[in-house]
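> whatever this is, show me its structure:
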Amino acid sequence: MLGRAAPICGGRGVIVGTVIPLPRASVLAGVMIIGVALGMMAALLAAVEITATIRPDLAIGLVIGVPSIVGMLTILFSNRRWMTAVGAMVLAIGPGWFGALTAIQVATGV
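This is a model prediction of the structure:
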């Protein structure tokens, strides 16, 4: 019977509809580290290539918001472990990108 867990106490079971398939912890940690590294590289590339002046609140919203929304939707709607890992990697791009942009701002004194 799909969707039923083993009985816990007193013969009552827990009804489980669907769960997010999680990869192993080491795989999940590894793809998140890769996501942070990709975010840092994206920030360096954006800082070098984009010369337009952007409001700081808009930049923070784009840098944190877009990867967060895409990553969370990928995780929530994933039905395979590798899709959950990809969603976690996309979700981790935001903090890496934000950290690198912050470091660039501090280093340049702007």
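> use CA for all of it now, contacts and neighbours both
Will do.
> middle-most residue in this protein, spatially?
Nearest to the geometric centre of the chain sits Leu91, at 1.1 Å (Cα atoms, centre = their mean).
> secondary structure element holding that one?
helix 81-108 (DSSP states H and E).
> what do you get for Val27?
With DSSP H and E as the test, Val27 turns up in helix 25-49.
> name the helices or strands packed onto the following helix or strand past that helix?
Going down the chain from helix 25-49, the next helix or strand is helix 56-76, by DSSP H and E. With contacts defined as 3 or more Cα pairs under 8 Å, 6 or more residues apart in numbering; DSSP states H and E, the packing partners of helix 56-76 are helix 81-108.
> number of residues surrounding the residue lying closest to the residue nearest to the centre of the chain once chain neighbours are set aside?
Spatial nearest neighbour of Leu91, chain neighbours left out: Gly71 (4.4 Å); criterion: Cα to Cα, 6 or more residues apart in numbering. Using other Cα atoms under 10 Å, Gly71 is surrounded by 23 other residues.
> another one to check against the first:
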Amino acid sequence: MIPLPRAWQLTGAMLIGAAVGVVLGVVAMLQVEAALRPDAVIALVLGVPTVLGLLFVLTASRPWITALGASILAVAPGWFAVLVLIQVVHGG
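Now for the predicted structure:
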């Protein structure tokens, strides 16, 4: 059984994770100047946080580990949204 934290703690962890994802997306776009394949970037941005977050959630023995896993899971949509917005603004 997955130990769940209180609803407000889980929501807060996911909100912080999404904010971290937005910041990571902006920082990545400013720092990385190499031309990368879009499918590789999507796999990296969505795959790595999802696998790590699910690993934390599924192996959690304490509620705070579940919250940490949910926070890591929430990084992916924030990061991906920034990358999509940058592509839309640049006409890509």
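> ok so, going back, need the counterpart of the residue nearest to Leu91 of the first structure in the second structure.
In the second structure, the residue paired with Gly71 of the first structure is Gly53, using TM-score structural alignment.
> surely that match touches Ala67?
No. Using Cα atoms under 8 Å, Gly53 of the second structure is not in contact with Ala67; the gap is 9.5 Å.
> for Gln31 of the second structure, see how far away the match of Gly71 of the first structure is.
Distance of Gly53 of the second structure to Gln31 of the second structure, given as Cα to Cα, to the nearest Å: 25 Å.
> sec struct for Ile20 of the first structure, please.
coil (DSSP: H, G, I helix; E, B strand; the rest coil).
> need the contact list for it.
75-76, 78-79, 84 (Cα atoms under 8 Å, 6 or more residues apart in numbering).
> again, 10 Å this time
Ile20 of the first structure is in contact with 75-81, 83-84, counting by Cα atoms under 10 Å, 6 or more residues apart in numbering.
> need the counterpart of it in the second structure.
That one, Ile20 of the first structure, aligns with Ile2 by TM-score structural alignment.
> likewise Ala59 of the first structure?
Match for Ala59 of the first structure (TM-score structural alignment): Val41.
> the helix holding Val27 of the first structure to helix 56-76, inter-axis angle?
Interaxial angle, helix 25-49 of the first structure versus helix 56-76 (axes from the mean of the first three to the mean of the last three Cα atoms, to 10 degrees): 150 degrees.
> now helix 25-49 of the first structure on the second structure. Mean distance?
Helix 25-49 of the first structure, aligned to the second structure and superposed, deviates on average by 0.4 Å (mean Cα distance after the TM-score superposition for the first structure).
> which strands or helices does that helix pack on?
Helix 25-49 of the first structure sits against helix 56-76, helix 81-108, with contacts defined as 3 or more Cα pairs under 10 Å, 6 or more residues apart in numbering; DSSP states H and E.
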